[in-house]
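*Asks:* sharing a model that was predicted from the sequence below.
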Amino acid sequence: MVKYATDPVTMGPLNQLKAWIYGEDNLSLFGMAKGIEFWEFLNINPKYQKSFNEAMACDSKMINLALRSCGLVFEGLESIVDVGGGIGTTAKIISEAFPKLKCIVFDLPQVVENLLATNNLSFVGGDMFKSIPKAHAVLLKVHVYI
């Protein structure tokens, strides 16, 4: 497993922070330092992709605590799409807590291609910058990547 906080591949770009801030490139900090954008890097490095997905899943487990007292948020909804939902940790928690709610996990095809659907949980691969599956609500958690 990759430990992002100490891994030179993922943390090394921080050494280029000053050059990135004062530069005029349209690249991300990671792209400037590594010559390849973060998402492209993950796509060709399965070890990092797996570790990244696991890290995002751990973060998503916090939603379980919020659902205990915020069930009204989903009242009246028939469907929800979790954009950038990774391996579906958040959507699984929601779909189990609200079995009548249709949950769609939408992420890059290589992230969702081998994930198993359930009665009210499905996985769709695509590019959120081109289109997003239709639903009554959209869940989009924001994370900062270097």
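*Replies:* Thanks, I have the structure now.
*Asks:* every contact and neighbour count from this point should use C-alpha atoms.
*Replies:* OK.
*Asks:* list the buried residues of the helix or strand hosting Ala91.
*Replies:* Assigned by DSSP states H and E, Ala91 belongs to helix 89-97. Across helix 89-97, burial judged by 16 or more other C-alpha atoms under 10 Å covers Thr89, Thr90, Ala91, Lys92, Ile93, Ile94, Ser95.
*Asks:* could you point out which element follows the top helix by length along the chain?
*Replies:* Longest among the helix segments of the chain by residue count, using DSSP state H, is helix 46-60. For helix 46-60, the following helix or strand on the C-terminal side (DSSP H and E) is helix 62-67.
*Asks:* which other helices and strands contact that next one?
*Replies:* Counting contacts by 3 or more C-alpha pairs under 8 Å, 6 or more residues apart in numbering; DSSP states H and E, helix 62-67 is packed against helix 89-97.
*Asks:* got the angle for the helix it packs on vs helix 46-60?
*Replies:* Angle of helix 89-97 versus helix 46-60, following axes from the mean of the first three to the mean of the last three C-alpha atoms, to 10 degrees, is 50 degrees.
*Asks:* also this one, for the comparison:
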Amino acid sequence: MNKADFESDLQQQLVALNREKQPERELWSGIELALVNSPDVVNKPKSGKIYALVAGVALIGLVSLLSFHTAQKHPNGSDLIASLSAQHQQQKQALLVQFQDQPALTSNWQEQVAELDKAELAIKAALKNEPNNMALLKLLQNVYQQQISLIERVHSPKWSQI
């Protein structure tokens, strides 16, 4: 059946449809009985309106308060970058102080750390344009973790630990 046949068939059925459908039984007596026996719906006490108004204002206040606290809990990208950098520098310096008396297994480990520092600067430059880019933030965190792992592996190899 194409669209034109369907439309014409539907139109014929709508024309043939009985417009006035009568209820199977008389309904007015039931409606009258319900109105007579029900409490006065029209004259409800005004305290219900006041309670509804107070509940609405409280709901708006609660939503506003929650959104304000949520906004405070989530730092923006720049704050997160600064926090990550400060935490990494503290951890890196603590490891370097801890391992300063131990000999390193390789002589070029400082060059590798310097390369990771260059990668860190490149990622931070990209983050200045897009401070909330999660992929760049994860990449920065990965570079930091690689530096920490490198320092730990160079100064305390697994074969010397029991």
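*Replies:* Right, received. Where do you want to start? Just so we're clear, the structure is a prediction, and the values are computed from it rather than from any experiment.
*Asks:* what TM-score do we get after superposing?
*Replies:* TM-score of the superposed chains, computed with TM-score structural alignment, normalised by the length of the first structure, equals 0.29; 61 aligned residues with a C-alpha RMSD of 3.9 Å.
*Asks:* show me where the first structure has helices.
*Replies:* According to DSSP H, the helices that the first structure contains are 8-11, 17-22, 29-34, 38-44, 46-60, 62-67, 89-97, 109-112.
*Asks:* got TSV for the ones you listed, with distance to Phe123 of the first structure too?
*Replies:* Formatted as TSV, the helices of the first structure follow (distance: least, C-alpha to C-alpha, whole Å):
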stretch	distance to Phe123 of the first structure
helix 8-11	28
helix 17-22	36
helix 29-34	28
helix 38-44	18
helix 46-60	15
helix 62-67	19
helix 89-97	10
helix 109-112	6
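*Asks:* and the buried residues of helix 89-97 of the first structure, which two are furthest apart?
*Replies:* For the buried residues of helix 89-97 of the first structure, the farthest-apart pair by C-alpha to C-alpha is Thr89 and Ser95; their separation is 10.0 Å.
*Asks:* residue ranges of the helices in the second structure, please?
*Replies:* Going by DSSP H, the second structure shows helices at 3-16, 28-37, 47-73, 77-98, 109-129, 134-155.
*Asks:* for the ones you listed, which one ends up most surrounded?
*Replies:* helix 134-155 (a mean of 16; mean count of other C-alpha atoms under 10 Å).
*Asks:* show me what that helix packs onto, helices and strands only.
*Replies:* Helices and strands touching helix 134-155 of the second structure, by 3+ C-alpha pairs under 8 Å, 6+ apart, are helix 77-98, helix 109-129.
*Asks:* reformat these as CSV; add distance to Leu33 of the second structure.
*Replies:* Listed next are these as CSV, based on distance: least, C-alpha to C-alpha, whole Å:
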stretch, distance to Leu33 of the second structure
helix 77-98, 67
helix 109-129, 72
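*Asks:* mind checking which of those is nearest Ile148 of the second structure?
*Replies:* Among these, the nearest to Ile148 of the second structure by C-alpha to C-alpha is helix 77-98 (6.4 Å).
*Asks:* relative to helix 134-155, how tilted is that closest one?
*Replies:* Using the same axes, to 10 degrees: helix 77-98 of the second structure against helix 134-155 is 0 degrees.
*Asks:* got the angle between helix 77-98 of the second structure and helix 109-129?
*Replies:* 170 degrees.
*Asks:* which other helices and strands does helix 77-98 of the second structure contact?
*Replies:* Contact here means 3+ C-alpha pairs under 8 Å, 6+ apart; on that basis helix 77-98 of the second structure packs against helix 134-155.
*Asks:* if we can go back for a sec, the helices of the first structure: which one's closest to Ala137 of the first structure?
*Replies:* Smallest distance to Ala137 of the first structure across the helices of the first structure (C-alpha to C-alpha): 12.4 Å, for helix 89-97.
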